[in-house]
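S.K.: need a 3D model of the following:
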Amino acid sequence: MNDLTQIVDALRKRGNKVTPQRLTTIEVLLSMGQQHFSVEELFQGVKQRNLDVGMSTIYRTVQILEEMGFITKRNFDDGFARYELCELDEKHWHHHIICLKCGKVIEMQDDFLETLEKEIEEKKEFIIINHELKVYGYCSDCYKIMKGEKFD
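M.R.: Here you go, the predicted structure:
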């Protein structure tokens, strides 16, 4: 997990300003943990701290942190860009299960594609850097409502 000092040091080393507004933005982002967040949700969290911060500051900070590899953009096909903190020592990102009814996103830490990756690398002489898997369906709560029965 990234911490505030690591991010601030990297920003300064890169030549980016670390203003009070940017610092608060990073603190709020870190407090969100592994939650998937939109820029608007991050903005609301920063505004709760009563800072004079504009949406452009939030967008620019998110862009810089994404470029630096501290956060990554996710698309869950719901029309919104979402972001999450990166684990820089992970070989692959985790996978996501997405409910088509309520939009709930469940993270899967298991990497079910390792065997497939090895096969692709050997048979196709292709070096895989990363992959992303999204599985769509219905969470148990929505399934219960839709079917009027328990999901087992």
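
S.K.: CA atoms for contacts and neighbours, from now on please.
M.R.: Noted.

S.K.: separation between Asp141 and Gly103?
M.R.: Distance from Asp141 to Gly103, counting by Cα to Cα, to the nearest Å: 12 Å.

S.K.: now Asp52: closest residue in space that isn't a chain neighbour?
M.R.: Take Asp52 and drop its neighbours on the chain: the residue closest to it by Cα to Cα, 6 or more residues apart in numbering is Gln21, 7.4 Å away.

S.K.: kindly report the same for Cys139.
M.R.: Taking Cα to Cα, 6+ apart, and ignoring the residues beside it in sequence, Cys139 has Cys99 as its nearest neighbour in space, at 5.4 Å.

S.K.: here is a second sequence; please produce its structure as well for comparison:
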Amino acid sequence: MAAIDDQLVKINKQLQSKGYKLTSQREATVRILLEYEQDHLSAEEVFMLVREVYPDIGLATVYRTLELLAEMHIVEKMNFGDGVARYDLRGDDHAHMHHHLICTVCGRLTEIKEDWLGELEERLEREYGFKVSDHRLEFTGTYMHCQRDGCKHGGKAVS
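M.R.: Prediction:
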């Protein structure tokens, strides 16, 4: 719980630096994102979880909070090909977003925390004069066990 509280303090500072407050509704929303960080929740899923602790919150408030966090690059709004916007917290440990493997059979999502594109970024800057500020990489395909047996993971996120 201390790690979540530490991250809340950091996010609060980011909001304050742009003139925003960490209201109780925003804090409840951010806390859910932190607690369910591996799950890549949709706005509706965040809303349902926030309502368990903050029953008076409205869906529009959760949407506005998620959009604000996305504008401030605290979270990334992502679509993994299923037509649903999902929200993924940006990590402190890397300059760029982490990458994802997405199984087209079961929907399982695996995060790759390592940044494999450093050499490519250097080459882009050297050869094209283009300085990369961020990147995101998604691999779609099929896990071997899904090809053989059908998948038993049910779309669970894995790191």
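
S.K.: what value does the TM-score take for this pair?
M.R.: Comparison of the two superposed chains (TM-score structural alignment, normalised by the length of the first structure) gives a TM-score of 0.83, and 147 aligned residues with a Cα RMSD of 2.3 Å.

S.K.: wait, what's in contact with the most centrally placed residue in the first structure?
M.R.: Central residue of the first structure (Cα atoms, centre = their mean): Glu84, 2.0 Å from the mean position. The neighbours of Glu84 of the first structure, taking Cα atoms under 8 Å, 6 or more residues apart in numbering as the test, are Gln34, Gln35, His36, Phe37, Ile71, Thr72, Lys73, Arg74.

S.K.: how about those residues in JSON lines, adding secondary structure?
M.R.: Formatted as JSON lines, the entries for the contacts of Glu84 of the first structure read as follows, by DSSP: H, G, I helix; E, B strand; the rest coil:
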{"residue": "Gln34", "secondary structure": "coil"}
{"residue": "Gln35", "secondary structure": "coil"}
{"residue": "His36", "secondary structure": "coil"}
{"residue": "Phe37", "secondary structure": "strand"}
{"residue": "Ile71", "secondary structure": "strand"}
{"residue": "Thr72", "secondary structure": "strand"}
{"residue": "Lys73", "secondary structure": "strand"}
{"residue": "Arg74", "secondary structure": "strand"}
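
S.K.: are any of those residues buried, and if so which?
M.R.: A residue is treated as buried here by neighbour count (16 or more other Cα atoms under 10 Å); on that basis the buried members of those are His36, Phe37, Ile71, Thr72, Lys73, Arg74.

S.K.: quick one: the residues you listed as TSV, columns for distance to Arg14 of the first structure too.
M.R.: Formatted as TSV, these follow (distance: Cα to Cα, whole Å):
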residue	distance to Arg14 of the first structure
His36	26
Phe37	25
Ile71	16
Thr72	18
Lys73	21
Arg74	24
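
S.K.: understood, closing this out.
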